[in-house]
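# Prediction below, plus the sequence it came from.
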Amino acid sequence: MGAPQIFGNLTQIKHVHSPSNRCSLIQVQVRAEVAMRENIIVSSRGQITLPAGMRKKLGIKPGGVVIVEDRDGEVVLRPAAVIEVDIYGDAEIDRWQSEDRLSASERKRILDKLGSR
């Protein structure tokens, strides 16, 4: 594993007078984070293997979904939040529509007010 890098986020800057009032001090508080860094190789098919430690730390399991972004020339990978979607059949959708208590004119008025049709 590569050497960890320290990144800091500035959380507070405070101006403090010394007890003797002969000088001013600036107090800076930084929240430090340790980032894992490794070199990985891109295969001829464009595939990469994330190191086991990173997968474990980020909770990425086999078959898990990862989002890849290009941020100003840097490749950023992050685990995706996957939400399971239920698939409903035509009969259930028809039942929901039949139970809809809004009249067509009320529905149109609300959709117009929301700006969508």
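Arrived safely.
# For the rest of this, base every contact and every neighbour count on C-alpha atoms.
Fine.
# Quick check: buried residues in the longest helix seen in the chain?
The residue-count maximum for a helix in the chain (DSSP state H) belongs to helix 104-114. Along helix 104-114, no position meets the burial threshold by neighbour count (16 or more other Cα atoms under 10 Å).
# likewise stretch 56-67?
Buried residues in stretch 56-67, defined by neighbour count with 16+ other Cα under 10 Å: residue 60.
# how distant is it from the center of its chain?
Chain-centre distance of stretch 56-67: 13 Å, with Cα atoms, centre = their mean, to the nearest Å.
# Can you pull out the residues in contact with that stretch?
Here stretch 56-67 makes contact (Cα atoms under 8 Å, 6 or more residues apart in numbering) with 55, 77-82.
# before we go on, here's another structure to hold up against the first:
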Amino acid sequence: MEVKASSEKRARNRRSGVRAAAVSAEMLTQVSTRGQITLPAEIRRAAQVRPGDHLLVRVEGGRIVLEPAVIVPVERYTEERMREFAREAEMSPEELDAARKRWGLS
């Protein structure tokens, strides 16, 4: 198993002065009947994986690779919220005239 830190996490660690520990030891873990594994504490510490973190999992050259994932929340907009955006995006006649002049359209 290969454990890698994301480039974003490594950059953040460099800025904060944290150095990633190199993990050279192989550790054995077992897959449960539900397909779950436990990452040994030493591996979690070295990869700076905390409870609740999300990991990307992929197979690469026959190896299982786990990599920290960045989760970005996405807002689902209601019709009311969409109308609010439209109202806020509207230009007054004065703003529209000023924009047309700046853009050379009048």
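That came through fine. None of these values were measured; they are calculated from a predicted model.
# May I have the TM-score of the superposed chains?
Once superposed, the chains reach a TM-score of 0.52 (TM-score structural alignment, normalised by the length of structure 2), with 70 aligned residues with a Cα RMSD of 2.5 Å.
# In space, not sequence, find me the middle residue of structure 2.
residue 70 (1.3 Å; Cα atoms, centre = their mean).
# Nearest residue to it in space, please, no chain neighbours.
residue 54 (7.5 Å; Cα to Cα, 6 or more residues apart in numbering).
# now the one you found: how far from residue 61 of structure 2?
To residue 61 of structure 2, residue 54 of structure 2 is 22 Å away according to Cα to Cα, to the nearest Å.
# just residue 80 of structure 2 next, same as before
The gap separating residue 80 of structure 2 from residue 61 of structure 2 is 49 Å, by Cα to Cα.
# Map residue 28 of structure 2 onto structure 1.
Using TM-score structural alignment, the equivalent of residue 28 of structure 2 in structure 1 is residue 39.
# Then residue 74 of structure 2?
Using TM-score structural alignment as the criterion, residue 74 of structure 2 maps onto residue 85 of structure 1.
# Pull the number of nearby residues for the aligned residue in structure 1 for residue 40 of structure 2.
Using TM-score structural alignment, the partner of residue 40 of structure 2 in structure 1 is residue 51. Counted by other Cα atoms under 10 Å, the residues lying close to residue 51 of structure 1 total 13.
# Repeat that for residue 6 of structure 1.
For residue 6 of structure 1, the neighbour count with other Cα under 10 Å is 11.
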